[in-house]
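In: show me the folded form of this:
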Amino acid sequence: MEQKSSPLLKSSLTYGLYAALISIFLNVVIWAGGIMESLGLFGSLIVALLSFVISFVILFIFAKNYRNKEFEGYISFTEAFKFVMMVTIVSTVILVIYTYIFHSFIAPDYMENLMASMQQKTLEFMESRGVPDSSIDQAMEQFKEIPTIAKTLRQAALSGIIGGGIISLIVAAIVKKKVEDSY
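Out: So this is what the prediction gives:
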């Protein structure tokens, strides 16, 4: 049984849009709920890990649906990787545009407020643990530089593509399924 050609671009655009909309929704919930501000620096690590897991699950579901719908349940590693990577690229482009709009028009002071909140939480944490003042001063210096919009966009694009590439490799390895010989 030979694999049929698939509408890679159309499916990638569709699923990429879905992935971006899910991510935007989650970002709005995090922003509106003040979750990052309330969790502080360690919370941002938790949010990043949860984002990675959610992205993995979403891309796994999309790849499995693509395999079953377009390839009758069978797909090569290469085809699966191309699909998931294309979904990641489409989603990342949309998310970079959203990030620009968010930081430029919706909440231009968000990053400054977030950094101030994280600085305060970090200070409280370090003081409660008896960290020496010199170490606290050194840590507080790192919060003085607020990332520019260009740096934020570059970071969003890089993390989307690199993280997406890693997830794409893992998902493709899981969803690949060879056609069994029918002798």
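In: all contacts plus neighbour counts: C-alpha atoms, from now on.
Out: Noted.
In: which residues touch the residue lying closest to residue 74 once chain neighbours are set aside?
Out: Nearest non-adjacent residue to residue 74, counting by C-alpha to C-alpha, 6 or more residues apart in numbering: residue 177, 4.9 Å away. Going by C-alpha atoms under 8 Å, 6 or more residues apart in numbering, residue 177 touches 73-77.
In: and residue 108, that's in a strand?
Out: No: read with DSSP: H, G, I helix; E, B strand; the rest coil, residue 108 is coil and lies in no strand.
In: so it is in contact with residue 102, correct?
Out: Yes: counting by C-alpha atoms under 8 Å, residue 102 is a contact partner of residue 108 at 7.2 Å.
In: mutual contacts of the two, please.
Out: Between them, residue 108 and residue 102 share no contacting residue, judged by C-alpha under 8 Å, 6+ apart.
In: check the gap between the residue nearest to residue 94 when sequence neighbours are not counted and residue 58 for me.
Out: Using C-alpha to C-alpha, 6+ apart and skipping the chain neighbours, the partner closest in space to residue 94 is residue 20 (6.3 Å). Separation of residue 20 from residue 58 (C-alpha to C-alpha, to the nearest Å): 11 Å.
In: and this one, so I can compare the two:
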Amino acid sequence: MQNNKGIIWKNSMNYGALVGIVLIIITLIVYVLDMDGTSMVLGILNYAVLIGGIFLGTKYLRDKTQNGAISYGRCLGSGTLIGLFSSILVALYTFIFYKFIDPDALEKIFIMMEDQYLQSGLSEEQVEMSVNMMRKFTTPGMMALNTIMGSTFMAFLFSLIIGAFVKKKPVAGFSAYQGSEIQDVEEVSDSNEEK
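Out: This next block holds a predicted model:
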């Protein structure tokens, strides 16, 4: 029988890959249709996909591999790992996209930010200084790294809440984590007294 950590990692990789692929497809659709990639609706959709993936993946782990029971800690770990694996896929896509597919996309982002800063009332000097600073830290590699850190952190936060709903105590007399029956404490103490 595969050990518990292996089961959790495999399940998290599978659901993380699923979430990552869905997020990449959404990003590609936004790019092909030339939609606003910074819209609040898109952000909410991305979080909904992540939350849904964490919930479904952790629930599957509980119901199919843990005999219907899972601790809060395992829920938290499962959800965070799902977020980590999905973010690695999205980060890889982000790096490839901005480095090789459309390197000019970053310049479009800087121009858009410049316009937003000017509309907010910042002086031209302040805008230039802000955009130059942003250029130093907004590279394909940094964007990929930020994707991994940010998405994993958000997955952790979402898992804190999701874990409260998905966790479930094992049925008395049955070990959810071993898949085998265990003796009640009274039975063990009775058998020890007989010896």
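In: give me the TM-score for this pair.
Out: Once superposed, chain against chain, the TM-score is 0.76 (TM-score structural alignment, normalised by the length of structure 1); 167 aligned residues with a C-alpha RMSD of 2.7 Å.
In: picking up where we left off before, the residue nearest to residue 74 of structure 1 matches what in structure 2?
Out: By TM-score structural alignment, residue 177 of structure 1 lines up with residue 168 in structure 2.
In: count of residues packed around residue 180 of structure 1?
Out: Applying other C-alpha atoms under 10 Å, we find 8 residues neighbouring residue 180 of structure 1.
In: next, the buried residues of the longest helix seen in structure 1.
Out: Assignment by DSSP state H gives helix 35-70 as the longest helix of structure 1. By neighbour count on 16 or more other C-alpha atoms under 10 Å, the buried set for helix 35-70 of structure 1 is 36-37, 39-41, 44, 52, 55-56, 58-60, 62-64, 66-67, 70.
In: ok, stretch 124-139 of structure 1 next?
Out: 126, 136.
In: and for stretch 92-104 of structure 1?
Out: Counting neighbours by 16+ other C-alpha under 10 Å, one finds that the buried residues in stretch 92-104 of structure 1 are 92-96, 98-100, 103.
In: repeat for stretch 162-175 of structure 2
Out: Under 16+ other C-alpha under 10 Å, the buried positions of stretch 162-175 of structure 2 are 162-163, 166-168, 170, 174-175.
In: restricted to helices, list the residues you listed.
Out: 162-163, 166.
In: how about residue 152 of structure 2, what's its partner in structure 1?
Out: Looks like residue 152 of structure 2 aligns to residue 161 there (TM-score structural alignment).
In: how many residues are close by its match?
Out: Based on other C-alpha under 10 Å, the number of other residues close to residue 161 of structure 1 is 21.
In: am I right that it is in contact with residue 88?
Out: Yes: if you go by C-alpha under 8 Å, residue 161 of structure 1 and residue 88 touch, sitting 6.8 Å apart.
In: what residue lies at the spatial centre of structure 2?
Out: residue 83 (1.8 Å; C-alpha atoms, centre = their mean).
In: remind me what the helix or strand that one falls within packs against, helices and strands.
Out: Taking DSSP states H and E as the criterion, residue 83 of structure 2 maps to helix 72-96. The contact analysis (3 or more C-alpha pairs under 8 Å, 6 or more residues apart in numbering; DSSP states H and E) places helix 72-96 of structure 2 against helix 4-32, helix 40-60, helix 140-166.
In: now do the contacts for residue 102 of structure 1.
Out: Contacts of residue 102 of structure 1 by C-alpha under 8 Å, 6+ apart are residue 108.
In: look up how far residue 40 of structure 1 lies from it.
Out: Residue 102 of structure 1 sits 21 Å away from residue 40 of structure 1 when distances are taken as C-alpha to C-alpha.
In: can you check residue 63 of structure 1 too?
Out: Distance from residue 63 of structure 1 to residue 40 of structure 1, by C-alpha to C-alpha: 34 Å.
In: what do you get for residue 144 of structure 1?
Out: If you go by C-alpha to C-alpha, the gap between residue 144 of structure 1 and residue 40 of structure 1 works out to 16 Å.
In: likewise for residue 81 of structure 1?
Out: Applying C-alpha to C-alpha, the value for residue 81 of structure 1 to residue 40 of structure 1 is 35 Å.
In: in structure 1, what residues pair with stretch 89-97 of structure 2?
Out: Stretch 89-97 of structure 2 lines up with residues 94-102 of structure 1 when matched by TM-score structural alignment.
In: go ahead and measure how far the matching stretch is from the middle of the chain.
Out: Per C-alpha atoms, centre = their mean, to the nearest Å, the displacement of stretch 94-102 of structure 1 from the mean C-alpha position of its chain is 13 Å.
In: that concludes my questions; thank you for your assistance.
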